[in-house]
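In: any chance you could fold what I've pasted below:
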Amino acid sequence: MLNRVILIGRLTKDPELRYTPAGVAVTQFTIAVDRPFSSQGGEREADFIPVVTWRQLAETCANYLRKGRLTAVEGRIQVRNYDNNEGKRVYVTEVIADNVRFLESNRDSGGSRDDAGSYGGGSAPSSNQASRGGNNNSGYSRGPAADPFSDDGKPIDISDDDLPF
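Out: Got it, this is the predicted structure:
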């Protein structure tokens, strides 16, 4: 059996960091994922997917992610239910993330990291991102003029036909 999901979308608001009574960090946020087709009116539609992260990954997401940021999430789908105050059963479907990739730099929000990163499985930010699929800038100048992959804060227009999946 397999329950894996990979999503790429933009955060709809800043992540909410909370702690359980046992002191375990948990962060919740929602990402908007564009649908691959347009509506009959020609407008693009999106799905709004709730995401939950735990422990160190939750604290990292709360520190580095902000509303509007392009983010990749890898995890599993979980469906849970509870009875609300009116006695009605409520079902919640969410993604429990075990890996989050920050696909845009932190420049615009004034953060200290200047490159996108990948964090998961309780890993903390480090300079050795190559082993987890992050940027390896060894041998390259960190200046903005020397970075051939710099987006200059402008969105990158990529058609669906250019994506390998």
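
In: make it CA atoms for all contacts and neighbour counts henceforth
Out: Will do.

In: would you map the strands across the chain?
Out: Along the chain, counting by DSSP state E, strands occupy 5-11, 16-19, 25-38, 44-54, 70-83, 89-102, 117-120.

In: tell me which residues in the fifth one are buried?
Out: Translated: strand 70-83. 70-76 (16 or more other C-alpha atoms under 10 Å).

In: picking up where we left off before, Tyr64 is nearest to which of the strands of the chain?
Out: strand 89-102 (8.3 Å; C-alpha to C-alpha).

In: just checking, what packs against that closest one?
Out: strand 44-54, helix 55-64, strand 70-83, strand 117-120 (3 or more C-alpha pairs under 8 Å, 6 or more residues apart in numbering; DSSP states H and E).

In: another one to check against the first:
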Amino acid sequence: MLNTLIAEGRLVKDPTLKITDNNFAYSRATIASKRGYKNRETQEYESDFIQLYLTKDNAKNFAKLCYQGDLISIIGRLQTDRQVGKDGKVTYYTNVIVSEFTLLTKKKTSAIEPQATTATPHNSGYPFPSEEPPIDTNFEAMELPPSMPFHDTEY
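Out: Down below sits the predicted model:
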């Protein structure tokens, strides 16, 4: 059966990374994914909050690279689990078990004053020293050795 979910959204808060006693790494996070339509009453877009669960190196990389407000896309599968409370009440919860993620854009930051930069002048030697002779691009004037197979070919 097919159980694949692809979603895009912004991280609600920084992901948590936990490592168990037997060195198993896992990470949890939540993304807010804006719906593609407006609420009829409020005329505003609503969001779905999707719970993510990542394991092993995927979890470590996710926790290291992604932060609150970052826009990410994920591919995974839905998994619904249940938990029985002390009072016997059963609670169901759904997670996306993430198999792949892509960091699309970093969090929008406040406007930062651009820093003055000086342009590198032409022929400044970067990345090559300026002592080197320029490359001759006048190919018609170049003399080809007679051993070249296309020496007498007209184009």
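
In: so after superposing, what's the score?
Out: The TM-score (TM-score structural alignment, normalised by the length of structure 2) is 0.66; 108 aligned residues with a C-alpha RMSD of 1.6 Å.

In: related to what we said a few turns ago, including distance to Ala62 of structure 1, could the strands of structure 1 go into JSON lines?
Out: Output for the strands of structure 1, formatted as JSON lines (distance: least, C-alpha to C-alpha, whole Å):
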{"stretch": "strand 5-11", "distance to Ala62 of structure 1": "12"}
{"stretch": "strand 16-19", "distance to Ala62 of structure 1": "6"}
{"stretch": "strand 25-38", "distance to Ala62 of structure 1": "7"}
{"stretch": "strand 44-54", "distance to Ala62 of structure 1": "10"}
{"stretch": "strand 70-83", "distance to Ala62 of structure 1": "13"}
{"stretch": "strand 89-102", "distance to Ala62 of structure 1": "12"}
{"stretch": "strand 117-120", "distance to Ala62 of structure 1": "12"}
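
In: any idea which of these is most buried?
Out: Neighbour counts (mean count of other C-alpha atoms under 10 Å) averaged over each of the strands of structure 1 peak at strand 117-120, with a mean of 24.

In: in structure 2, what stretch matches that one?
Out: Under the alignment (TM-score structural alignment), strand 117-120 of structure 1 falls on nothing in structure 2.

In: and Pro50 of structure 1, how far from Leu2 of structure 1?
Out: From Pro50 of structure 1 across to Leu2 of structure 1, the span is 20 Å (C-alpha to C-alpha, to the nearest Å).

In: meant to ask about Arg69 of structure 1
Out: For Arg69 of structure 1, the distance to Leu2 of structure 1 equals 29 Å [C-alpha to C-alpha].

In: quick one: which of those two has more around it?
Out: The neighbour count for Arg69 of structure 1 versus Leu2, taken as other C-alpha atoms under 10 Å, is higher for Arg69 (20 against 5).
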